[in-house]
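Undergrad: Dropping a prediction and its sequence here:
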Amino acid sequence: MKISNSVKGFLWALISVIAVSNVYIFSKAALTEVSLAQFGVYWFSFGLIWILIYGIYKNVFKSFKELSGTCYLVLIFLGFIEVIGTYYFFKAIHTISNPTIVSFIGNISPVFIIILSFILLQERFSKIEFVGMILALLGAFIISYKPNTNFKNMFINGSQYVLYSSSFAAISAVIIKKKIKKINPIILTVNRSLFLLIFSILALNFLNDSLVISTRAVRNIFIGSLLGPFLTVISGYLALQYIPLSRRAIIASTKGLFVLLGSYLYFNQFPPVIALAGGIVTILGLLLIALGRFKKFRV
């Protein structure tokens, strides 16, 4: 039985969401024991190995020769963008005690994508999308806000890293969507993991950190790297080959619920009621954004 492109896209998007939800869990578990530099070296070393094996199996690396000079420049630019965005993502995971909160605040990323698309691509957004953007930002504010504090300390520590990470993730998403037809998703993934591994090695040497870490940390990184640098990125890129970004966003909006379940099962953690309420508001915002984009770009 032949599977339609829409079904393929849905399945890849669902795999991506489940995988990335577990990235929050296993990376948090590892980062409680190791530094960011140590984590990065192991995490992206494993991730690069998985994707290279997969790329050799798929025989895709010969397409390097077919890439234009512009595509190589895009890969270099994306590499630096991914280094900055991913650093702040794991910095947020390391700083904020509950990974569910990181996930909920990170739901503002589609807001940045829409804003960038409006500025760079002259894409208009609908009233439904605008309401969704407001809800996503409102939900993130509810989660991050600390009452009875001064202006400088009004948000929980670590929320600023999620903001930075989401901004750079939005830039990356807009660029990748424009180039996904010209650059194979596997090459994009290798490029990302390679840049992040090089950055992690440089950071490790600069900070004089040791490569010696516990067996438990290695285990968590091993599992997480299969889900993160490999499965999440590959499945996410493959989903974009079959379905529009707007449809993928509908599925991606459920990510916080998977992270919530994983945090409870793995760490026995449940976010405060106010954070859970804010998270639900961000998810509703994402659904409205996705609905608005689905109606606008329905194919």
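TA: Good, I have the coordinates. Residues are numbered from 1 along each chain as shown.

Undergrad: Please count neighbours and contacts with C-alpha atoms only from this point.
TA: Noted.

Undergrad: Would you mark the buried spots in the helix or strand where Ser263 lies?
TA: Taking DSSP states H and E as the criterion, the element that holds Ser263 is helix 255-267. For helix 255-267, the neighbour count (16 or more other C-alpha atoms under 10 Å) marks Lys255, Gly256, Leu257, Phe258, Val259, Leu260, Leu261, Gly262, Ser263, Tyr264 as buried.

Undergrad: Closest one of those residues to Leu207?
TA: Nearest to Leu207 out of the buried residues of helix 255-267 is Ser263 (C-alpha to C-alpha; 30.6 Å).

Undergrad: where exactly do the strands run in the stretch 151-299 of the chain?
TA: Here the stretch 151-299 of the chain has no strands by DSSP state E, counting those that start in this stretch.

Undergrad: could I get the buried residues of helix 255-267 as CSV with distance to Lys28?
TA: Formatted as CSV, the buried residues of helix 255-267 follow (distance: C-alpha to C-alpha, whole Å):
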residue, distance to Lys28
Lys255, 16
Gly256, 15
Leu257, 17
Phe258, 15
Val259, 11
Leu260, 13
Leu261, 14
Gly262, 11
Ser263, 10
Tyr264, 13
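
Undergrad: wait, Pro110 sits on Ala170?
TA: Yes. The criterion here is C-alpha atoms under 8 Å, and Pro110 meets it with Ala170 at 7.0 Å.

Undergrad: burial count for the closest residue to Tyr87 other than its chain neighbours?
TA: Among residues not flanking Tyr87 along the chain, Ser165 sits closest, at 7.7 Å (C-alpha to C-alpha, 6 or more residues apart in numbering). By the criterion of other C-alpha atoms under 10 Å, Ser165 has 25 neighbours.

Undergrad: Quick one: residues contacting Ser165.
TA: Ile84, Gly85, Thr86, Tyr87, Tyr88, Phe89 (C-alpha atoms under 8 Å, 6 or more residues apart in numbering).

Undergrad: quick one: terminal-to-terminal distance for stretch 143-162?
TA: 12 Å (C-alpha to C-alpha, to the nearest Å).

Undergrad: which residues sit against it?
TA: Outside stretch 143-162, the residues touching it (C-alpha under 8 Å, 6+ apart) are 88-89, 91-92, 95-96, 101-102, 104-106, 274-279.

Undergrad: still on that earlier bit, can you list the contacts of Ser165 in CSV and add neighbour count and secondary structure?
TA: Supplementary listing: the contacts of Ser165 in CSV, determined by neighbours: other C-alpha atoms under 10 Å; DSSP: H, G, I helix; E, B strand; the rest coil:
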residue, neighbour count, secondary structure
Ile84, 17, helix
Gly85, 24, helix
Thr86, 21, helix
Tyr87, 21, helix
Tyr88, 21, helix
Phe89, 25, helix
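
Undergrad: another structure for you, compare them:
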Amino acid sequence: MKISNSIKGFLLALVSVIAVSNVYIFSKAALTEVSIQQFGVYWFGFGLLWILMYAWYRKSYKIIKELSIKSYLILVFLGLVEVVGTYFFFKAIHTIPNPTIVSFIGNISPALVITFSFFILKERFNTIEFIGMLLALFGAFVISYKGNAGMNDMFINGAQYILYSSILGGVNAVVIKKNIKIIHPIILTVSRSLFLLIFSIIALNVLGESTVISTRAVRNIFIGSLLGPFLTVIAGYLALQYIPLSRKAVITSTKGLFVLLGSYLYFGQFPKTIALIGGFVTIIGVLLISFGKYKETRKKRLNS
């Protein structure tokens, strides 16, 4: 039985979501024992190994010869943005005690993607999408707000890192979507892991830290890197070849539920009621964004 492109995209996006949900868990476990620099060397070292093995198996190295100068420049841009964005992501994981909170606040990403798509890809958004954007941002505010009046102490520590990471992630998502037809997902993944590994090695040497870490940390990084730099990214990029970015976003929004379950099972942590409410509001917001985008796309298809 032939599987439609929509189902392929849905399944790939779901695999990406389940994998990235576990990234929150295993990276948090590892970062309780090692520094971000040590973590990066092992995490992206393993991740690069997995993707190179996969590329060799698929004989994808031949694709490199087909890349244009423009493609290389795009890869450099994406690599530099990824270095900064990924640093802030793991900084948030390291700073905020419960990884579920990081996941819930991170649901502002689709709202930012829609915004950047409006300015960069000239895509328009409708009323439903706008309401969804407001809900996603409001939910993130509810989770992050500490109740203090002063601007410097209004939000929980670490929320700013999620914002920075989400902004840079939104830029990356839009650039990748615009160029996914000319740069293969495997090349994008290899480039991403390579940039992040090089940055981690440089940071480790500049700060004079050791590469020696505990066996337990290596185990958590080993498992997490297989799910993160490899499976999450590959499945996510491949999904964009079959489904729109907005549809992938709705599937991605459910990752908070998987992280919630994983955090409870692995760490015995459960968010406060207000955080859960805010988290579900962000999910509803992302669902509305995706529904609004789907409705607009369907309308255009019927009118054409």
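TA: Perfect, thanks for sending it. Computed from a predicted structure; not experimentally measured.

Undergrad: Which secondary structure elements does the helix holding Ser263 of structure 1 sit against?
TA: Judged by 3 or more C-alpha pairs under 8 Å, 6 or more residues apart in numbering; DSSP states H and E, the packing partners of helix 255-267 of structure 1 are helix 5-31, helix 99-105.

Undergrad: residues in structure 2 matched by that helix, start to end?
TA: The alignment of helix 255-267 of structure 1 onto structure 2 (TM-score structural alignment) covers residues 255-267.

Undergrad: how far does the matching stretch sit from the chain's center?
TA: 16 Å (C-alpha atoms, centre = their mean, to the nearest Å).

Undergrad: Name the stretch among the helices and strands packed on helix 255-267 of structure 1 that sits most buried.
TA: Most buried of these, by mean neighbour count (mean count of other C-alpha atoms under 10 Å): helix 99-105, with a mean of 28.

Undergrad: Quick one: list the elements packing against that one.
TA: Using 3+ C-alpha pairs under 8 Å, 6+ apart: helix 99-105 of structure 1 touches helix 5-31, helix 69-95, helix 127-144, helix 159-179, helix 255-267, helix 273-296.

Undergrad: redo that, cut-off 6 Å
TA: helix 255-267 (3 or more C-alpha pairs under 6 Å, 6 or more residues apart in numbering; DSSP states H and E).

Undergrad: The helix it packs on vs structure 2 - mean distance after superposition?
TA: Here the mean offset of helix 255-267 of structure 1 against structure 2 after fitting is 0.4 Å, by mean C-alpha distance after the TM-score superposition for structure 1.

Undergrad: Next, the angle helix 5-31 makes with that helix.
TA: 40 degrees (axes from the mean of the first three to the mean of the last three C-alpha atoms, to 10 degrees).

Undergrad: what sits up against helix 255-267 of structure 1?
TA: Val17, Ser21, Thr100, Ser103, Phe104, Gln269, Phe270 (C-alpha atoms under 6 Å, 6 or more residues apart in numbering).

Undergrad: from the residues you listed, which is closest to Lys28 of structure 1?
TA: Of those, the one sitting nearest to Lys28 of structure 1 (C-alpha to C-alpha) turns out to be Thr100, at 10.5 Å.

Undergrad: Relative to Thr149 of structure 1, how far out is that closest one?
TA: Taking C-alpha to C-alpha, one finds Thr100 of structure 1 at 23 Å from Thr149 of structure 1.

Undergrad: And Val34 of structure 1, by the same measure?
TA: For Val34 of structure 1 relative to Thr149 of structure 1 (C-alpha to C-alpha), the value is 31 Å.

Undergrad: who's more crowded, the two?
TA: Legend: neighbour count by other C-alpha under 10 Å for Val34 of structure 1 and Thr149, higher for Val34 (20 against 10).

Undergrad: Tell me the secondary structure at that one.
TA: Here Val34 of structure 1 is recorded as coil under DSSP: H, G, I helix; E, B strand; the rest coil.

Undergrad: Taking the centroid of structure 2, which residue is nearest it?
TA: Gly169 (6.8 Å; C-alpha atoms, centre = their mean).

Undergrad: Just give the closest residue to that one, not the sequence neighbours.
TA: Nearest one to Gly169 of structure 2, counting by C-alpha to C-alpha, 6+ apart, is Gly85 at 6.4 Å.

Undergrad: What lines up with the one you found in structure 1?
TA: Aligned partner of Gly85 of structure 2 by TM-score structural alignment: Gly85.

Undergrad: So that match is in contact with Ser166, correct?
TA: No. At 7.2 Å, Gly85 of structure 1 does not count as touching Ser166 under the criterion of C-alpha atoms under 6 Å.

Undergrad: ok, Phe119 of structure 2 - how many residues close by?
TA: 10.

Undergrad: quick one: it from Lys248 of structure 2, how far?
TA: 20 Å.

Undergrad: What of Ala159 of structure 2?
TA: In terms of C-alpha to C-alpha, Ala159 of structure 2 sits 24 Å off from Lys248 of structure 2.

Undergrad: Equivalent analysis for Leu135 of structure 2, please.
TA: Following C-alpha to C-alpha, the distance that separates Leu135 of structure 2 from Lys248 of structure 2 is 18 Å.

Undergrad: With Ile108 of structure 2 instead?
TA: Separation of Ile108 of structure 2 from Lys248 of structure 2 (C-alpha to C-alpha): 14 Å.

Undergrad: ok, these two, which is more surrounded?
TA: Neighbours per residue, other C-alpha under 10 Å: of Ile108 of structure 2 and Lys248, the larger number sits with Ile108, 29 against 23.

Undergrad: can you pull the contacts of that one?
TA: Ala136, Leu137.

Undergrad: If we use 8 Å, what do you get?
TA: Met133, Ala136, Leu137, Ala140, Ser166, Thr282.

Undergrad: Counterpart of it over in structure 1?
TA: Per TM-score structural alignment, Ile108 of structure 2 is aligned with Ile108.

Undergrad: Against Ser193 of structure 1, how distant is that match?
TA: Distance from Ile108 of structure 1 to Ser193 of structure 1, counting by C-alpha to C-alpha: 24 Å.

Undergrad: what's the neighbour count on the spatially closest residue to Gly285 of structure 2 that is not a sequence neighbour?
TA: In space, and not counting its chain neighbours, Gly285 of structure 2 is closest to Gly132: 3.9 Å by C-alpha to C-alpha, 6+ apart. Counted with other C-alpha under 10 Å, residues neighbouring Gly132 of structure 2 total 26.
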